[in-house]
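Asks: Build the 3D model from these lines:
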Amino acid sequence: MSINVAFFCTGNGSFLKFIEQNRDTLGKFAWGGGVNLYLLCDRECGAYVDLKDKIDSIILQYSELGGVEFERQATCWLESKNVDYLVLTCDRILRYSLLDSYCKNKKAFNIHPALLPNYIGMRAVERSFVSDDSIYGATIHYVTKELDMGPRVARCVVERDSDNFVQYAHKLFVNQSVLLLNFLCVLVSRDQIHLLDDTFHKGFNPSLVIEKQDIVFFDSKDKEYLEI
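Replies: Next comes the predicted model:
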């Protein structure tokens, strides 16, 4: 039986685009079958425009529905698709039926562009950039009602080697994308998910289960930014 993974996106959907172009690799790890991807949007964002012809997608206008009704309709749609896991790459905080249906059952994950518990909330990349930190990275955690406070299940740690924000952010994006792909490979394989402590070591935790040469990057030069 295939495993169904939905993404809630509100922007350009760069992480989902990366996952979609690596779908074959992800499918190889799926326990009992392949992986189906779904896209939930709260507006006509870049993710929907670029992926609606490749991925089963829906727009539910948050501005018209409001939070309670948006989450009710979103939950109904996800359940109609038998979605097993929900990945948040959005700027919405869940408070209602989505929280009850997916988050409380540990079926929802958020990917945060910082080494939690540091830099909780918005503009985490910018805040870490202006700090004196010699390392930075990204964290995947269970979604809970507390912002960015859910148990942490995956992270990548990279060394700071640039004072140019564009380069700094791009290196993070490359490693963060691979972090998400790797975590999904572990997740769909039905392997046990382990909680992380707050000890930071360079590289990926859990360790990469995918081969570097099998990863399809947006730009072939991006593999040079990968810290393993």
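
Asks: Going by C-alpha atoms from here, please, whenever you check contacts or count neighbours.
Replies: Fine.

Asks: Show me what counts as buried in stretch 146-155.
Replies: 148, 150, 151, 152, 153, 154, 155 (16 or more other CA atoms under 10 Å).

Asks: Tell me which residues are up against it.
Replies: Contact partners of stretch 146-155, identified using CA atoms under 8 Å, 6 or more residues apart in numbering, comprise 93, 110, 112, 115-117, 120-121, 137-144, 179, 183, 193-197, 204-206.

Asks: Could you tell me the end-to-end distance of it?
Replies: 19 Å (CA to CA, to the nearest Å).

Asks: Centre of the chain to it, how far?
Replies: Centroid separation between stretch 146-155 and its chain, computed with CA atoms, centre = their mean, to the nearest Å, is 12 Å.

Asks: Alongside the first, I'd like the structure of this one:
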Amino acid sequence: MPCNVVVLISGSGSNLQALIDSAAQGDNPARIAAVISNRADAYGLVRAQNAGIATEVLDHKQFDGREAFDAAMMQAIDAHQPDLVVLAGFMRILTPGFVQHYSGRLLNIHPSLLPRYKGLHTHQRALDAGDAEHGCSVHFVTEELDGGPLVVQAVLPVAPDDTADSLARRVHQQEHQIYPLAVRWFAEGRLRLGAQGAMLDGEPLPASGHLIRT
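Replies: Next comes the predicted model:
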């Protein structure tokens, strides 16, 4: 049985492209059923259309508040009977009702080694702090912003001459590896959210998630 995935985007969709490419591999049970964006000009919509994936735009500015927008989002998402909802550069803070509705089947990727640097400007913040390592994290979404149980993190060394831009490029490359990996684990039935946190193959993952060092 394929695992129906709905992907939410706001921008260029480079992580979406990595997910599309991964799902196209014949032995991957993940099937992207739809891509939904809150911005009509998101290039990720073109990527989805090029891959023959259904798309939909829900402009958050057309709704009277966050709850109304999220209610419409849930209706649009649920029309595709998703097993998993994936946030791929979706630049909206979700309401508790939305998060609870998809509890255990909602994944996000964040460009830092969580719990460090929740929120924005993660690469510059890592440089400003003099960190020796930086990276990205896939996690289950909970009501705490960027605070859900970690699934997998890619860890890379910070070079002495790194800038926020160079670091962002290298972190992006790792995002394109670990996000499809986490989605595939879920689609294969290997990854689940348990009472104690993320579980892989029936075993609790460590608090840092599965670590991949580059």
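
Asks: Give me the longest helix you can find in the second structure.
Replies: Secondary structure of the second structure read by DSSP state H shows that its longest helix is helix 164-187.

Asks: what's next to that helix, contact-wise?
Replies: 2-3, 14-15, 18-19, 22, 28-30, 109, 111, 123-124, 127, 134-138, 151-154, 156, 158, 191-192, 200.

Asks: quick one: contacts of whichever helix or strand comes after that helix?
Replies: Counting by DSSP states H and E, the next helix or strand C-terminal to helix 164-187 of the second structure is strand 191-194. With contact meaning CA under 8 Å, 6+ apart, strand 191-194 of the second structure is reached by 104, 140, 182, 185, 186, 198, 199, 200, 201.

Asks: Turn these into TSV, including distance to residue 65 of the second structure.
Replies: Putting the contacts of strand 191-194 of the second structure into TSV (distance: CA to CA, whole Å) gives the following:
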residue	distance to residue 65 of the second structure
104	25
140	25
182	32
185	35
186	32
198	32
199	35
200	37
201	40
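
Asks: Identify, from these, the entry nearest to residue 45 of the second structure.
Replies: Residue 45 of the second structure lies nearest to residue 182 out of these, by CA to CA, at 22.2 Å.

Asks: can you map out the strands along the first structure?
Replies: Assigned by DSSP state E, the first structure shows strands spanning 3-9, 35-41, 56-59, 85-89, 108-112, 135-142, 152-159, 203-205.

Asks: Alignment lookup: residue 142 of the second structure to the first structure.
Replies: When the first structure is aligned by TM-score structural alignment, residue 142 of the second structure is paired with residue 144.

Asks: I'd like the strands of the first structure as CSV, with distance to residue 67 of the first structure appended.
Replies: Converted to CSV, the strands of the first structure look like this (distance: least, CA to CA, whole Å):
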stretch, distance to residue 67 of the first structure
strand 3-9, 14
strand 35-41, 13
strand 56-59, 14
strand 85-89, 16
strand 108-112, 18
strand 135-142, 21
strand 152-159, 26
strand 203-205, 34
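
Asks: Relative to residue 141 of the second structure, how far out is the residue nearest to residue 104 of the second structure when sequence neighbours are not counted?
Replies: Of all residues not flanking residue 104 of the second structure in the chain, residue 193 sits nearest, at 5.2 Å (CA to CA, 6 or more residues apart in numbering). As judged by CA to CA, residue 193 of the second structure and residue 141 of the second structure stand 10 Å apart.

Asks: Have a look at these two and say which one is more surrounded.
Replies: Using other CA atoms under 10 Å as the criterion, residue 193 of the second structure and residue 141 rank with residue 141 on top: 25 against 20.

Asks: wait, that one sits on residue 99?
Replies: Yes: between residue 141 of the second structure and residue 99 there is a contact under CA atoms under 8 Å: 6.9 Å.

Asks: can you list residues touching both of these two?
Replies: What both residue 141 of the second structure and residue 99 touch, as defined by CA under 8 Å, 6+ apart, is the set residue 106.

Asks: from the buried residues of stretch 146-155 of the first structure, which single one is nearest residue 26 of the first structure?
Replies: residue 154 (16.7 Å).
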